[in-house]
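In: give me a model of this one.
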Amino acid sequence: MSDATPVGELSFEAAIKELEQVVGKLERGDVALDDSIALYQRGAELKARCEKQLAEAEEKVAKITQAPDGQAQGTAPLDG
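Out: Next comes the predicted model:
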């Protein structure tokens, strides 16, 4: 597990890959209790990071404006 990188600095792809590794280790059940707790905490942070990045992406996609012909023409402010 590459927990040297703070979760907040990971790209979505890196966070989801590490989350998959964490889940795999926890599912195998061959990790000591203390390590399992640390893995679970890291996994929770990774999950939250991925959810946040997905929500931000959904907001951006939802705010794309369309021209009358249905073609994308730009974006509207997220708070607009």
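In: use CA for all of it now, contacts and neighbours both
Out: OK.
In: and residue 23, how many neighbours?
Out: 13 (other CA atoms under 10 Å).
In: mind listing what's buried in whichever strand or helix holds it?
Out: Using DSSP states H and E, residue 23 maps to helix 12-28. Counting neighbours by 16 or more other CA atoms under 10 Å, one finds that the buried residues in helix 12-28 are 12, 15, 16, 18, 19, 21, 22, 25, 26.
In: another one to check against the first:
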Amino acid sequence: MAKKNFETALTRLEELAGELEKGDLTLEISLKKFDEGMKLVQFCSQKLDESQQQIDMLLNKNGSPTTVPFQVEEDEGPEEEA
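Out: Purely as a prediction, here's the structure:
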């Protein structure tokens, strides 16, 4: 079995969501897939948190390093109408 990484976990999560959205699974299978999906959500969330910590930039200010968190600018995509 290949080592799980963020991309493969996210791809599998998308597959599971698609299967569950179809609504043609038995309750038992749906619950198993939901459980797998929740574990993948937790894994992906942990990886994102770890990545955020790694992105924190160290700046040298007066000889002592200072941590400055990396901030992502929000994408100004099309707004959804209500």
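In: TM-score of the superposition?
Out: Aligned and superposed, the two chains score 0.69 in TM-score terms (TM-score structural alignment, normalised by the length of the first structure); 62 aligned residues with a CA RMSD of 1.9 Å.
In: next, format the buried residues of helix 12-28 of the first structure as JSON lines and append distance to residue 42 of the first structure.
Out: Below are the buried residues of helix 12-28 of the first structure laid out as JSON lines (distance: CA to CA, whole Å):
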{"residue": "12", "distance to residue 42 of the first structure": "15"}
{"residue": "15", "distance to residue 42 of the first structure": "10"}
{"residue": "16", "distance to residue 42 of the first structure": "12"}
{"residue": "18", "distance to residue 42 of the first structure": "9"}
{"residue": "19", "distance to residue 42 of the first structure": "8"}
{"residue": "21", "distance to residue 42 of the first structure": "11"}
{"residue": "22", "distance to residue 42 of the first structure": "8"}
{"residue": "25", "distance to residue 42 of the first structure": "12"}
{"residue": "26", "distance to residue 42 of the first structure": "12"}
